[in-house]
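> Could you look at this predicted model? Sequence included:
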Amino acid sequence: MTEAGLLRAPVYKGLRDDLAPEDIPITKPRRRTRTPAVPQENILQLLPDADPPTQEQLANYWTRVNARALAHLANRPLKLVRHVRGTTFYHKGALPPVPDSVHKLKVAKRSGGEGTRLWVEDLDGLLGLTEIGVVELHPWNCTVEDIEIADTMVIDLDPGPGIAWAFVVDAALTLRELLHQHGYESWPKLTGGKGIHVMIPLEEKLSHDESHRCSRRIAAQLANIDPERFTISASLASRRERLFIDYLRNGRGTTAIGTFSPRARPGHPIAAPATWDQIVSGISADHFTLEEIPPMQTRRAKRRASK
């Protein structure tokens, strides 16, 4: 039993009828005093089950894919997942000293005051992020040149318990057609987790609030096709045996995992760009990894994949 009172890796052996529950002694481990590895004020969200790559693995990976990755990650404010002295967490607040290759952007917070976001423009910047323990990159849907205008919308198809992958694939294809009816082209991204991000480049200028409203409207249309299987509610209770159509990735300062970003997960998957043909074939959300990166697409393949 852990310090939190949970069973660690329990195995069901059977039921005993010779003991009453109140007669069974339960021994909890003595709580140990620990020195926090990371100040609590720097932890937006702790990721206790993370399995991050090493800095060497990250450096080798970024060196291999930087030209393709920077097309999606460069010049964008970043939300960061860091791994510092055995602790993996979404970072907030004060930053450690950063290399000169990593740039800082001062942003006004909606809640008041001013914050700092990091951004990069080249391989040196990506390698500089690894030096301060950055594992995952979650970019804003805008560039540092104009942080108030969204140039991308993201709709995350996030399957709850009981939802088969084939249903996620069908939903992505239906969403693609729905977006096309609204005049938007889209492309799919494998999240490296359990879902698909449908990425929508914006040719027209939209504020983050406008992008949020637009994505919600389209998500609601998709949900109305089959309310028993779809939901746009973030409530965990409503997501069981439903596919969560997450439009909440759109808004000022909200983010989704960046294209080509590694994930701090077992097997070290990456959030990888895919083609619609690959989606139809049933490729899994965590198919590509630090070691197995997506193949380069020819121009003809890119044109076919966008149709």
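Received it, and whenever you're ready, just let me know what you need. Note that the structure is predicted; figures quoted are calculated from it, not measured.

> rest of the way, CA atoms for contacts and neighbours
Will do.

> All the strands of the stretch 151-300 of the chain, in order from the start?
For the stretch 151-300 of the chain, the strands defined by DSSP state E, counting those that start in this stretch cover 187-190, 196-207, 230-231, 243-246, 272-273.

> Out of those, flag the one nearest Ile43.
Taking C-alpha to C-alpha, strand 243-246 is the member of the strands of the stretch 151-300 of the chain nearest to Ile43, at 23.8 Å.

> Name the nearest residue to the most centrally placed residue in the chain, ignoring sequence neighbours.
The chain has Ile257 as the residue nearest its centroid, 3.2 Å off, counting by C-alpha atoms, centre = their mean. Nearest residue to Ile257 in three dimensions, chain neighbours excluded: His138, at 4.5 Å (C-alpha to C-alpha, 6 or more residues apart in numbering).

> Check whether the one you found really touches Arg82, as I assumed.
No - His138 is beyond contact range of Arg82, at 11.4 Å (criterion: C-alpha atoms under 8 Å).

> Between the two, which has more neighbouring residues?
Arg82 (23 against 20; other C-alpha atoms under 10 Å).

> now what about the helix or strand encompassing the residue nearest to Ile257, what contacts it?
Here His138 sits within strand 134-139, counting by DSSP states H and E. Strand 134-139 has contacts (C-alpha atoms under 8 Å, 6 or more residues apart in numbering) with 52-53, 58, 73, 76-83, 255-258, 261-264.

> rerun that using 7 Å as the cut-off
By C-alpha atoms under 7 Å, 6 or more residues apart in numbering, the residues outside strand 134-139 that reach it are 52, 73, 76-83, 255-258, 261-264.

> got another, please set it beside the one above:
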Amino acid sequence: MPSASTPAVELEVRGRTVRVSNPDRVYFAERGLTKLDVVEYFVAVGDGILGALLDRPTTLERWPRGWFADAKRATRADSSGDAFYQKRVPQGAPDYVETSRIGFPSGRTADEVAPTELAVVAWAANLGTLTFHPWPVVRDDVDRPDQLRIDLDPQPGTDFSDAARVAPHVRELLTEHGLTGFPKTSGGRGIHVFVPIEPRWTFTEARRATIAFGRELTRRLPEQVTVKWWKEERGSKIFVDYNQMARDRTIASAYSVRANARATVSAPLRWDEIGDVAPDDFDVTTMPARFAEVGDLFAPLVAHREPRYSIESLLELADRQERDEGEGDLPYPPEYPKMPGEPKRVQPSKDADRPR
């Protein structure tokens, strides 16, 4: 006979009572971590996770049964996964869960969770949310990003150490353009660099600035970096995923838990420590102590904080690249409608018009 479920527990989270059902449910078997452990982790890094999500429309990556070997996420083509992305606010949400209406490239809209207090994070964690995917906008202006996000994505044959070797060049290039970036581990093999920017530009302009940045980084490090969209063209390099700045594309927040055996987390870093750390250094069990020691290294990125930086210099770089080298737009993700100025969206090996 199935065993009885463990009675729910109630946590006091900054003045709110959050109910945690099935607190002993195993979420990460290899680490012996339960649902309650995950909820308590988020509370322990509360100022950090709330700062990363505050007032931002946020997609919830939910793993109701926890992570386990062979688990898979649901996709557009197959909805029968063990985990899923929830863009619309779940039914039955408490009245303190606020939302933000956002629009997708398809023209459809959704009311997404937009956290305003830590209890919302704990409530979402009780639903099985491990990873939070906030938009780079705030809910009172969902069309103009206030963050530029640079995703250093290791391709097959490369790993975190390769991304770490590129990171100082990212910092140098940002500085040349009057920008200050804040790095973090992805929680996997990659590195993310977030830049607080003035919310004056559209997603299209922010994406164009990111493409220009990636192209210049590629020019300086041609053997290490690529902006090629098609995987067959990337080689063993670090891919600057410029489409992470396209509308409705999101990156795991700082302090999010990643769905892997070790329960790693996306950890903010100091620039000078990137070469000395590894993604496995930061997990649900170790991050609270680090947070207590170093504080929130991503605090400058919290919504509405100053300073915010201009991307005009990167847009001018994009203009020069187009004028002097003929480098225009790059392909959008496959689910996007055809965008103005976008080149042919055909995999090179399948392009009948491509010179052989």
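In hand now; what should we look at? Keep in mind that what you see is a predicted model, and the values were worked out from it rather than measured.

> And the TM-score between them?
Once superposed, chain against chain, the TM-score is 0.75 (TM-score structural alignment, normalised by the length of structure 1); 252 aligned residues with a C-alpha RMSD of 2.5 Å.

> follow-up on the earlier one: inside helices: which ones of the contacts of strand 134-139 of structure 1?
Using DSSP state H to define helices, the subset of the contacts of strand 134-139 of structure 1 located there is Leu73.

> Let's have the strands of the stretch 151-300 of structure 1 in CSV, adding distance to Phe167 of structure 1 and mean neighbour count.
Formatted as CSV, these follow (distance: least, C-alpha to C-alpha, whole Å; neighbours: other C-alpha atoms under 10 Å):
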stretch, distance to Phe167 of structure 1, mean neighbour count
strand 187-190, 15, 24
strand 196-207, 11, 18
strand 230-231, 10, 24
strand 243-246, 8, 26
strand 272-273, 20, 24
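
> quick one: which of the ones you listed is nearest Val65 of structure 1?
Judging the strands of the stretch 151-300 of structure 1 by C-alpha to C-alpha, what sits closest to Val65 of structure 1 is strand 272-273, at 11.2 Å.

> what lines up against Leu222 of structure 1 once you look at structure 2?
Aligned by TM-score structural alignment, Leu222 of structure 1 pairs with Leu217 of structure 2.

> Also Lys79 of structure 1?
Using TM-score structural alignment, the equivalent of Lys79 of structure 1 in structure 2 is Thr59.

> How many neighbouring residues does the aligned residue in structure 2 for Val169 of structure 1 have?
Using TM-score structural alignment, the partner of Val169 of structure 1 in structure 2 is Ala164. Number of residues near Ala164 of structure 2 (other C-alpha under 10 Å) recorded here: 24.

> Same check on Lys231 of structure 2?
There are 12 residues near Lys231 of structure 2, going by other C-alpha under 10 Å.

> re the thing from before, Thr116 of structure 1 versus the residue nearest to Ile257 of structure 1, what's the distance?
15 Å (C-alpha to C-alpha, to the nearest Å).

> next one: Thr87 of structure 1
Taken as C-alpha to C-alpha, the span from Thr87 of structure 1 to Thr116 of structure 1 is 22 Å.

> Just give me the neighbour total for the match of Leu222 of structure 1.
20.

> mind listing what it touches?
Leu217 of structure 2 touches Val225, counting by C-alpha under 7 Å, 6+ apart.

> List of residues touching stretch 259-266 of structure 2?
So stretch 259-266 of structure 2 is contacted by 28, 30-31, 67, 184-187, 253-258, 280, 282-284 (C-alpha under 7 Å, 6+ apart).

> counterpart of stretch 247-262 of structure 1 in structure 2, which residues?
By TM-score structural alignment, stretch 247-262 of structure 1 lines up with residues 242-257 in structure 2.

> Repeat that for stretch 118-126 of structure 1.
Using TM-score structural alignment, stretch 118-126 of structure 1 pairs with 113-121 in structure 2.

> same thing with stretch 57-68 of structure 1?
Taking TM-score structural alignment, stretch 57-68 of structure 1 hits residues 37-48 over in structure 2.

> in the helix or strand where Glu112 of structure 2 lies, what counts as buried?
Using DSSP H and E, Glu112 of structure 2 maps to strand 109-113. Of all the residues in strand 109-113 of structure 2, those buried under the rule 16 or more other C-alpha atoms under 10 Å are Asp111, Glu112, Val113.

> wait, the last one sits on Asp55?
This means Val113 of structure 2. No - Val113 of structure 2 lies out of contact with Asp55 (C-alpha atoms under 7 Å); the separation is 8.9 Å.

> Any idea how many residues pack against the corresponding residue of structure 2 for Thr275 of structure 1?
In structure 2, Thr275 of structure 1 lines up with Arg270, judged by TM-score structural alignment. Neighbour count for Arg270 of structure 2, taken as other C-alpha under 10 Å: 12.

> before we move on, the earlier item: give me every residue that touches the residue nearest to the centre of structure 1.
Leu137, His138, Ala271.

> any idea what the second one aligns with in structure 2?
His138 of structure 1 maps onto His133 of structure 2 when the alignment is built from TM-score structural alignment.

> how near is its match to Glu10 of structure 2?
26 Å.

> can you check Thr175 of structure 2 too?
Counting by C-alpha to C-alpha, the separation of Thr175 of structure 2 from Glu10 of structure 2 is 47 Å.
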